[in-house]
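# Build me a model from this:
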Amino acid sequence: MEMHESNSKGSAYLPMMKLSRISKIRNLIDEKTWKGPIGEQFAPLWRHDSGSVYFWRLSSNAIFIANVDGKRHFLRLNLAEERSLPEVEAEIRILLALNGSSVRAAQPVPSLAGRLIETAEWQGDLYHAVLFEGMPGEHPDDENLTEAQCLRWGEELGRLHKELAAMPSATVNGRGDWSLDLANMRKLLFRESAAIRGALDAAASEMEQVCRIRPAALIHFDFEMDNLLWQDTSVSIIDFDDCRIYPPGADIEYAIRSLRKSDTLDASQQIQAFLDGYSAASPFPLPSKQELALFRQWHRLYLLAASHREMDLPADKPRVSWQSSLELKFAELAQKLRSEIVNDAASANHKTF
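A predicted model of the protein is given here:
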C-alpha cells in the first residue's frame, strides 16, 4: 500500500464555479433547445454526432452531452483559473490507471487531435475540456436504499480505495490535499466570527493528529449516489474532478452524509451496512467515531469557505431570478453551516484521538 504526498500548487476545493462565471455560461443557454455557444465551440474538437450537443448542468464545471455513434458522452469544461492543467492531467492518469481494474470508472475519450485534454479560450476565459464516455446504469434514490445496497455501496468505496492506494506517486502527483484546502479555507474565512475561526483552528489541529495515525491517501471526495451509476449490482463511478489526498475516512463521512439527515433506525442500519461493506473490501481500518465527527466538521467549514468565493457578483449588479434564488439558497446554507460549526465546537465531541 503506497501513501501519497501532494506536490500540487494548483487550486483547492471547488464545490461550484464562481457565480460570475456560471452566469456567463448560463445566460447564453437557449432554454428551448438547451444549446449554448461554449458547448458548440468545444464539442467539434471530438468526433460526435451532428446536432447532439446540449447543456446538462453547471456546478464546479460545465457539462454538455455529446453523442458519439448514438451513445451518450459527457463533455466537461473546467475553468483553467479554477482547475490547473496539472490537476486535470493527474485526474486523467488516475482514470487511465483504473481502467481494467476491479472498479469501473468513466474513461476519457481522445479528441480528433489524439489528446485527452483540450485547452482553448472562450469569451476571454481559458477552459480545459475532457470528453468522457457515458456509463450504463441509474442513480438510486439514497433516501430509499436497502441495507444490501448500502453494503454494496461501502464495498465499492473500499475497492476504490484499494486501487487508489496501489497507484504510484507519479500517477497521483498534481492533486491537491487537505493542507492546501486548509490554506484556502483560512484565506476565505478570515472575516468570519472568532468562533468560526477558532473552530477551523481546532479542526486543523485535529486533522494533523489524525494524519499521524492515518496517513493521507488519494480519495474520491464525493462518493455520493449522484456520482454512482447502478445496473443491477454493478456500479460505475463518475466525477473524479474533486479527488484529492486526505485521511481515507473522510471519503466515508462525505459519502454517507446524506444518510445522517435522518435519525431513524433505518438510517442507522444503512450507515452500519455501509461501514460493514467498506471494512470488508478496504485496505484501511474504519475511522473512529471521533474521526468521523472531525470530518463532518471539516466539511462544514469547507462548504462555508466555498460560499465566500462562489457568490462573487457585485452588490450593485442587477440579478435575474435564478441568480437571486441561488444567492438566497447559499446564504441560508451558510447560516445553517455557521450554526452547526459553532454548536459542534461547543460540544467538543471529537477532541480525543
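
# From here on, just use CA atoms for contacts and neighbour counts.
Will do.

# so where do the strands sit in this structure?
54-58, 62-68, 71-79, 104-105, 108-109, 118-122, 125-133, 217-219, 228-231, 234-237, 244-246 (DSSP state E).

# okay, the angle between the third one and strand 62-68?
So that's strand 71-79. 150 degrees (axes from the mean of the first three to the mean of the last three C-alpha atoms, to 10 degrees).

# returning to that earlier point: I'd like to know which of the strands of the chain lies nearest to residue 85.
strand 125-133 (7.2 Å; C-alpha to C-alpha).

# which residues touch that closest one?
42, 46, 72-81, 85, 88, 106-111, 116-121 (C-alpha atoms under 8 Å, 6 or more residues apart in numbering).

# picking up where we left off before, let's have the strands of the chain in TSV, adding mean neighbour count and distance to residue 301.
Rendered in TSV, the data for the strands of the chain read as follows (neighbours: other C-alpha atoms under 10 Å; distance: least, C-alpha to C-alpha, whole Å):
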stretch	mean neighbour count	distance to residue 301
strand 54-58	19	23
strand 62-68	23	25
strand 71-79	22	24
strand 104-105	22	29
strand 108-109	20	32
strand 118-122	15	32
strand 125-133	22	28
strand 217-219	26	19
strand 228-231	19	25
strand 234-237	19	26
strand 244-246	26	15
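
# Make CSV from the ones you listed and add distance to residue 277 to it.
Below are the strands of the chain laid out as CSV (distance: least, C-alpha to C-alpha, whole Å):
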stretch, distance to residue 277
strand 54-58, 32
strand 62-68, 32
strand 71-79, 30
strand 104-105, 17
strand 108-109, 29
strand 118-122, 38
strand 125-133, 28
strand 217-219, 17
strand 228-231, 16
strand 234-237, 14
strand 244-246, 20
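
# what's the longest helix in this structure?
helix 321-347 (DSSP state H).

# Now the second one, please; I'll put the structures next to each other:
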Amino acid sequence: MMKLSTMKKVLKTVDSEWRSPLAEQILSRWGYDQGSVFYLRASANFIFIFKKDGRTYYLRFNESCEREHHAIEAEINIILYLGNNSLNVAQPVKSLNEKYLEVVETGIGTYYAVVFEALEGDQYEIEEITTEQNYLWGKSLGKLHKCLKNIPEQYYVYRSDWKDHLLKVKETLPSHETAAHRELERISKWADSLKVTKENFGLIHYDFELDNVVFNNYLIGMLDFDDCSSYWYVADIIYALRDVGDFSMNSPIIIKFIEGYKTETTIDIDLLKESSGYERLHKLVSFAKLIRTVDIEESQENPEWLTNLRKKLCHKINEYRLSFEENS
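Sure, this is the predicted structure:
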C-alpha cells in the first residue's frame, strides 16, 4: 500500500461525483470519452475506470516515489509475454505517443501511468465461488506457473525476489520493533534453508487472490502483476488462498484449488507443508509496508475516510506485532 500522505494528496483532487482533474490530465496521454473518467480505488495504486470510443479501460498510476520506472517496464514486458503465450491477462494499451508507460509531470508530483484493457467477466468473494470456479481458479494459477517456468531469464531483470523483500523489511523496521527484528532473523534462516530448483522456484504473481481474478464462464482472466516477484511457486498458492484462513491441506477449498492446479503443472508437496513459514514471511513483509504507509499522525483535520483507514491499518499493524511476539 502507498503512503497515506500520497493517497491524501491525490484523493483531494477527487470530487463528490468521483471525478478528478488529475486523472483526466494523466489520461490526456491516451485520450478518453468526455465525462467517462471515475475514481475506483486506491491501495498500492490509484485506479480509475474510463471509456474511450465506448470501450472500458482502467488507468493505473503511482507517484514516482512509490514505484521504480524500470520495475514497471519489466512488469509490462512480462504481461506482454504472457499474453503472447495465450494467457488471458489484462493487456496494457499504448498511449497516443505509442508508449505503454507514461511519465506525467503535474502540479502535485510526478506520476507513472499505465492503461489496461478491461476483461470480460465477474469477480467474486471467497464465500461466493462454486466448487467448479474454485477448481478453475487453481487451474488458472497452474497454467500461469507452467508458462512462467519457461519464461526467458531476461524477464527476471528488475523484478524483486524474497531476499529483496526481506532487505526492504530490514531497512524499514524501526529499531524499537524488537519482536519483528527477531522474526526477521528466524524467517531469513528458514527461507535460506529451502531448496531452489527450476521446477519449484521462479516468477510468481504474488497476489492471485480473487480480487485479481475475473470469471467469464470457463475462461479465467488475470489482473495486477505489479507485485510479480521471484519466490517458490507454492508461495503463490498459499498467498492466493489467504482469505480461507490458516493454510490447511484438509480444507475442501484448498484441496479443490490444488486439484485444479495440478492439472497444469507439478507441485512440490514438501514445500507446501512449509505453509506456515510462507505465511509468516508474508506477514513480515506486509508489516513493514504498513509501517511505511502510516506516515500521517492522527488529527482532527484529517478527512473521515483517512481517519478510518489509518485506524484500520494501525489495528492491523498491532495484530502483526502481537503475532511476532507470540513466535518469540
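
# other SSEs contacting the longest helix of structure 1?
helix 194-213, helix 289-310 (3 or more C-alpha pairs under 8 Å, 6 or more residues apart in numbering; DSSP states H and E).

# Highest mean neighbour count out of those?
Sort those by mean neighbour count, taking mean count of other C-alpha atoms under 10 Å, and helix 289-310 sits at the top with a mean of 20.

# Mind reading off the mean deviation between that helix and structure 2?
Once fitted to structure 2, helix 289-310 of structure 1 is off its aligned match by 1.2 Å on average (mean C-alpha distance after the TM-score superposition for structure 1).

# returning to that earlier point: will you turn the helices and strands packed on helix 321-347 of structure 1 into TSV that also has distance to residue 154 of structure 1?
Listed next are those as TSV, based on distance: least, C-alpha to C-alpha, whole Å:
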stretch	distance to residue 154 of structure 1
helix 194-213	22
helix 289-310	15
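
# which one of those lies closest to residue 240 of structure 1?
helix 289-310 (17.7 Å).

# do you know how far the residue mapped onto residue 97 of structure 2 from structure 1 is from residue 35 of structure 1?
Aligned counterpart of residue 97 of structure 2 in structure 1: residue 113 (TM-score structural alignment). Residue 113 of structure 1 sits 24 Å away from residue 35 of structure 1, going by C-alpha to C-alpha, to the nearest Å.

# Between those two, tell me which one has more neighbours.
residue 35 (19 against 10; other C-alpha atoms under 10 Å).

# Okay, the equivalent of that one over in structure 2 and residue 305 of structure 2: tell me how far apart.
In structure 2, the residue paired with residue 35 of structure 1 is residue 19, using TM-score structural alignment. When distance is defined by C-alpha to C-alpha, residue 19 of structure 2 is 17 Å away from residue 305 of structure 2.

# Return the residues in contact with the counterpart of residue 285 of structure 1 in structure 2.
Counting by TM-score structural alignment, residue 285 of structure 1 lines up with residue 268 in structure 2. Residues near residue 268 of structure 2 by C-alpha under 8 Å, 6+ apart: 200, 234.

# Show me which positions of stretch 178-188 of structure 1 end up buried.
Neighbour-count burial for stretch 178-188 of structure 1, counted by 16 or more other C-alpha atoms under 10 Å, picks out 178, 179, 180, 181, 182, 184, 185, 186, 188.

# could I get those residues as a markdown table with distance to residue 67 of structure 1?
Shown next, in a markdown table, are the buried residues of stretch 178-188 of structure 1 (distance: C-alpha to C-alpha, whole Å):
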| residue | distance to residue 67 of structure 1 |
| --- | --- |
| 178 | 37 |
| 179 | 39 |
| 180 | 37 |
| 181 | 36 |
| 182 | 39 |
| 184 | 38 |
| 185 | 39 |
| 186 | 42 |
| 188 | 39 |
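
# and which of those residues is nearest residue 271 of structure 1?
residue 178 (24.6 Å).

# and stretch 277-290 of structure 2, how far out from the chain's middle?
14 Å (C-alpha atoms, centre = their mean, to the nearest Å).

# Give the aligned range of that stretch in structure 1.
Under TM-score structural alignment, the match for stretch 277-290 of structure 2 is residues 294-307.

# Give me the number of neighbouring residues for residue 232 of structure 2.
26.

# And it? What does it align with in structure 1?
By TM-score structural alignment, residue 232 of structure 2 lines up with residue 247.

# I'd guessed its match sits against residue 220; true?
No - here residue 247 of structure 1 does not reach residue 220: they are 11.3 Å apart, not a contact under C-alpha atoms under 8 Å.

# and residue 267 of structure 1, what does it touch?
So residue 267 of structure 1 contacts 259, 260 (C-alpha under 8 Å, 6+ apart).

# Tell me how far it lies from residue 292 of structure 1.
For residue 267 of structure 1, the distance to residue 292 of structure 1 - C-alpha to C-alpha - is 16 Å.

# cool, residue 145 of structure 1 as well?
In terms of C-alpha to C-alpha, residue 145 of structure 1 sits 21 Å off from residue 292 of structure 1.

# Equivalent analysis for residue 220 of structure 1, please.
Distance from residue 220 of structure 1 to residue 292 of structure 1, by C-alpha to C-alpha: 16 Å.

# Check residue 64 of structure 1 too.
For residue 64 of structure 1, the distance to residue 292 of structure 1 - C-alpha to C-alpha - is 35 Å.

# any chance you could map the helices in the stretch 1-150 of structure 2?
For the stretch 1-150 of structure 2, the helices defined by DSSP state H, counting those that start in this stretch cover 4-11, 21-27, 69-84, 131-148.

# quick one on the thing from earlier: which of the buried residues of stretch 178-188 of structure 1 lies closest to residue 251 of structure 1?
residue 178 (12.2 Å).

# To which residue of structure 2 is the closest one aligned?
So, by TM-score structural alignment, residue 178 of structure 1 is matched to residue 162.

# show me the contacts for the nearest residue to its match once chain neighbours are set aside.
Of all residues not flanking residue 162 of structure 2 in the chain, residue 231 sits nearest, at 6.0 Å (C-alpha to C-alpha, 6 or more residues apart in numbering). For residue 231 of structure 2, the contacting residues are 161, 162, 201, 202, 203, 204, by C-alpha under 8 Å, 6+ apart.

# aligned partner of the fourth one in structure 1?
Spelled out, that is residue 202 of structure 2. In structure 1, residue 202 of structure 2 lines up with residue 217, judged by TM-score structural alignment.

# correct me, but its match touches residue 165?
Yes - contact status for residue 217 of structure 1 versus residue 165: in contact at 6.6 Å, counting by C-alpha under 8 Å.
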